[in-house]
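pasting a predicted model and its sequence here:
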Amino acid sequence: MGSGPAPPRATAAWATTALLAAALLGCAAGTGRSADAPTPAGTPPERLCADLITHWAGVILDAGDPADAVGLDYQAMGLSGDQYEILRAVLDGARAVRRDEGAPAARAFGAREAERRCAERHRTGTPTDGPWG
């Protein structure tokens, strides 16, 4: 393996990850709240969850299958373990929709399913099983 520049796809994925992580950390910094707590701007945690899942589902669907096509694990994506499980479930359904109805329908399905599953995850408030739950 050489030490040349990273492939463009990997560079773009890492840049996206860095921006998402900086945004999430910046929102939680100085508030005395965890990253799962509402941000000062009032973005509820279920919305942040759905936005992250929708983003990564789109990136992975665009990159091709399987999920490691983008070369990142769940932590590099800025996801918790539970969020990664949601992403995997969303991708399973979105791939079936893409096969039957095409990419736009798969993206729409992914967004709806991410919202539904993240709302369910936060149904009783902020998850309490630690920062990676």
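Good, I have the coordinates. Please read all numbers here as calculations on a predicted model, not as lab measurements.

from now on I want contacts and neighbour counts done on CA atoms only, so please keep to that.
Will do.

buried residues in the helix or strand hosting residue 14?
Secondary structure from DSSP states H and E places residue 14 in helix 8-28. Buried residues in helix 8-28, counting neighbours by 16 or more other CA atoms under 10 Å, are found at 13, 14, 17, 21, 24, 27, 28.

before we go on, here's another structure to hold up against the first:
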Amino acid sequence: MTSDVDLCVSIVVHWSREVLDGRGYGDYQSMGMSGGQYDILRETVDVARAALRKGTATRDNVGLLTGRQARERCSARYRDGRPPEGPWR
């Protein structure tokens, strides 16, 4: 069985790749994400774009960065075993 953290990481990494390649589309619901997961996606993409601009990441290794960012943020989100309360969180 896939954990909530692993599922979150998987979806955030997938959509990070799509967004960074210019193929992201729609809103979080059309991506199959919760609002909280979408927040993680936006934060992860922002960090990756900044690293690409600064030259501390390349197109070849930016996936490692997005994977680490997604893992850290998703782990924090599900640290109590479930996401925070609220609609679409």
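Thanks, I have the structure now. Given the structure is predicted, the values throughout are model-derived calculations rather than measurements.

report the TM-score for the pair.
Once superposed, chain against chain, the TM-score is 0.88 (TM-score structural alignment, normalised by the length of structure 2); 87 aligned residues with a CA RMSD of 1.5 Å.

which bit of structure 2 covers the helix holding residue 14 of structure 1?
Using TM-score structural alignment, helix 8-28 of structure 1 corresponds to no residues of structure 2.

which strands or helices does that helix pack on?
Packing partners of helix 8-28 of structure 1 (3 or more CA pairs under 8 Å, 6 or more residues apart in numbering; DSSP states H and E): none among the helices and strands.

can you name the element that comes right after that helix?
By DSSP H and E, the next helix or strand past helix 8-28 of structure 1 is helix 45-63.

just checking, what's the longest helix in structure 2?
helix 35-54 (DSSP state H).

which elements pack onto it?
Other helices and strands packing on helix 35-54 of structure 2, by 3+ CA pairs under 8 Å, 6+ apart, are helix 4-20, helix 62-77.

and the ones you listed as TSV, adding mean neighbour count?
As requested, the helices and strands packed on helix 35-54 of structure 2 are exported to TSV (neighbours: other CA atoms under 10 Å):
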stretch	mean neighbour count
helix 4-20	19
helix 62-77	19
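
including distance to residue 47 of structure 2, could those helices go into a markdown table?
What follows is the helices and strands packed on helix 35-54 of structure 2, written out as a markdown table (distance: least, CA to CA, whole Å):
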| stretch | distance to residue 47 of structure 2 |
| --- | --- |
| helix 4-20 | 11 |
| helix 62-77 | 8 |
